[in-house]
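Engineer: Give me coordinates for this.
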Amino acid sequence: MNIVIIEDESAIADTLIHVLEMDGFQALWFNTAGAGIAHLKNESADLLILDVGLPDGNGFELCKQIRGFSSIPIIFLTARADEIDRVVGLEIGADDYVTKPFSPREMLARVKLRLKSTRRQVEPCNAQEQDTLRVENFDYIRGNVALGLTALEFRLLDALLKSSPRVLSRQQLMDFSNMPCEEAYERNVDSHIKSIRSKLQKIELAECLKTKRGFGYYFEKDRM
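Structural biologist: This next block holds a predicted model:
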């Protein structure tokens, strides 16, 4: 399995590469945000270990960009240990958050855990399973296709599905999803809904997410 590391400290990168390769993983290191995201856009990878403080960008912003095109598991590795940083990191779509200094063996265990929890089923689904929208690892999956939702997108879609066919206002969606205070304004809900609808296209369910003009949004399960 291929692990990508985006980290500007060579000593830390060397430690990660050593412990991963000793366990049979292939590790590829980039010391800038630009080089790392360019690789991820063009090559497949199974997991990303991402620093927050990079010489040419912020790891949080990079995570948001990656979530726009990939559902790859992301583990933040950073010296920023404040609770608010952990919360932000997980809210924007990271799967785990490890602070420096860190235990290489613990990091290896976390890598294995994330890979195990996100690994797709290799057996073919039967017809009923192909049509079922189910939850795995805080993401919605149909057949073998995962939507790649961020944590906030997952909570929004989850609220709509559980409330279907009832219309939820933007304020209700903000409340149900526990949207962070800095993001809690109505037009931001529209942006997240647009992103969810785009991801639903992968499983041909985009038309099920409806807009009730002047009121809010609802999910039409009868069209699944």
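Engineer: Please make it C-alpha for all contacts and neighbour counts, starting now.
Structural biologist: OK.
Engineer: Quick one: residues contacting the closest residue to residue 25 other than its chain neighbours.
Structural biologist: Once flanking residues are discounted, residue 25 sits nearest to residue 1: 5.3 Å by C-alpha to C-alpha, 6 or more residues apart in numbering. When contacts are counted by C-alpha atoms under 8 Å, 6 or more residues apart in numbering, residue 1 touches 24-26, 45-46.
Engineer: In strands, which of the residues you listed appear?
Structural biologist: Among the contacts of residue 1, DSSP state E puts residue 26 in strands.
Engineer: want to put them side by side, so please do this one too:
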Amino acid sequence: MTHKILIVEDEENIAEVLIAYSQQQGFSTEYFNSGKGVVNFVKHNPVDLILLDLMLPEVDGITVCKEIRAFSSVPIIMVTAKSEEIDKLEGLNLGADDYICKPFSPKEVIARIQAVLRRVNKPTANIIRQSGFEVHKEDYVALLNGKDIGFTAVEFKIFLLFLSQAGRVFTREDIINTLYNQALDMSDRNIDNHIKNIRKKINQVEEGLNPISAVYGVGYKFKAT
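Structural biologist: Sure thing, here's the model as predicted:
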């Protein structure tokens, strides 16, 4: 299957490189040098991913992204040149799947494209979605509102256990037995530290959110919202 990439970039030299590298990887491409007409094109033409520059003439990338998200979940990778723009991206709920900063290596862009396509095309049996969280079992990736939480492998396994059975109370022994099959000398304190780190990383993405609650004298559970 050939994936079609829509490249929206006003700098001609950058667009030429992106088009060339994309086609070398077997992708077909469509190209716009401004934001004008992009939304209408996406409405009437199937594309598999959009590389969307933030600063565009006529219609900016933020507006284009918002308008596309009103009717489509096509993957969008935003392209930005300034640190202030990155702050703006992170502060807005645009619905973009990823962003990349100029200057960049074309190989890095291709790697990002391939990663996003793998993620969105992965069988849903390998993905758990719950209360704003999205966990990709095979990739050891946990997202909160589209942003990578950054769990370690052990933290990911613990969080996956909670998320897969939301509402169930797990004792520390349950967690140890499930994750380690008693092969490692894990203690209750180790588990408590992992839970603490999981909560901290979730809070770094969304301040004040605490979906894992302690059940006094028993263990922990995930609270679905």
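Engineer: hmm, back to that, in ChimeraX, select just the buried ones from the contacts of residue 1 of the first structure.
Structural biologist: Here is the ChimeraX command that selects only those of these that count as buried (16 or more other C-alpha atoms under 10 Å):
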select :26,45,46
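Engineer: got the residue ranges for the strands in the first structure?
Structural biologist: Under DSSP E, the first structure gives strands at 2-6, 26-30, 47-50, 53-54, 57-58, 74-78, 96-99, 133-136, 139-142, 145-146, 209-212, 216-219.
Engineer: now those strands in TSV, with distance to residue 121 of the first structure?
Structural biologist: TSV is the format used below for the strands of the first structure (distance: least, C-alpha to C-alpha, whole Å):
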stretch	distance to residue 121 of the first structure
strand 2-6	18
strand 26-30	22
strand 47-50	17
strand 53-54	35
strand 57-58	34
strand 74-78	20
strand 96-99	22
strand 133-136	11
strand 139-142	11
strand 145-146	10
strand 209-212	27
strand 216-219	27
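Engineer: For residue 188 of the first structure, which of the ones you listed is the nearest?
Structural biologist: strand 216-219 (12.9 Å; C-alpha to C-alpha).
Engineer: Show me where the first structure has its helices.
Structural biologist: Assigned by DSSP state H, the helices in the first structure fall at 10-22, 33-42, 59-67, 83-91, 104-118, 127-131, 151-163, 170-176, 186-200.
Engineer: Let me know which of these is the nearest to residue 209 of the first structure.
Structural biologist: Taking the helices of the first structure one by one with C-alpha to C-alpha, helix 186-200 is closest: 6.6 Å.
Engineer: if I look at the residue nearest to residue 25 of the first structure, how far off is residue 128 of the first structure?
Structural biologist: Relative to residue 128 of the first structure, residue 1 of the first structure is positioned 31 Å away (criterion: C-alpha to C-alpha, to the nearest Å).
Engineer: swap in residue 120 of the first structure?
Structural biologist: With C-alpha to C-alpha as the criterion, residue 120 of the first structure and residue 128 of the first structure are 17 Å apart.
Engineer: These two: who's more crowded?
Structural biologist: In this view residue 120 of the first structure and residue 128 are compared by other C-alpha atoms under 10 Å, and residue 120 has more residues nearby, 14 against 8.
Engineer: Distance-wise, check the more buried one relative to residue 114 of the first structure.
Structural biologist: Distance of residue 120 of the first structure to residue 114 of the first structure, given as C-alpha to C-alpha: 12 Å.
Engineer: got it, and residue 217 of the first structure?
Structural biologist: The gap separating residue 217 of the first structure from residue 114 of the first structure is 32 Å, by C-alpha to C-alpha.
Engineer: who's more crowded, these two?
Structural biologist: Regarding residue 217 of the first structure and residue 114, a neighbour count based on other C-alpha under 10 Å identifies residue 217 as having more, with 22 against 19.
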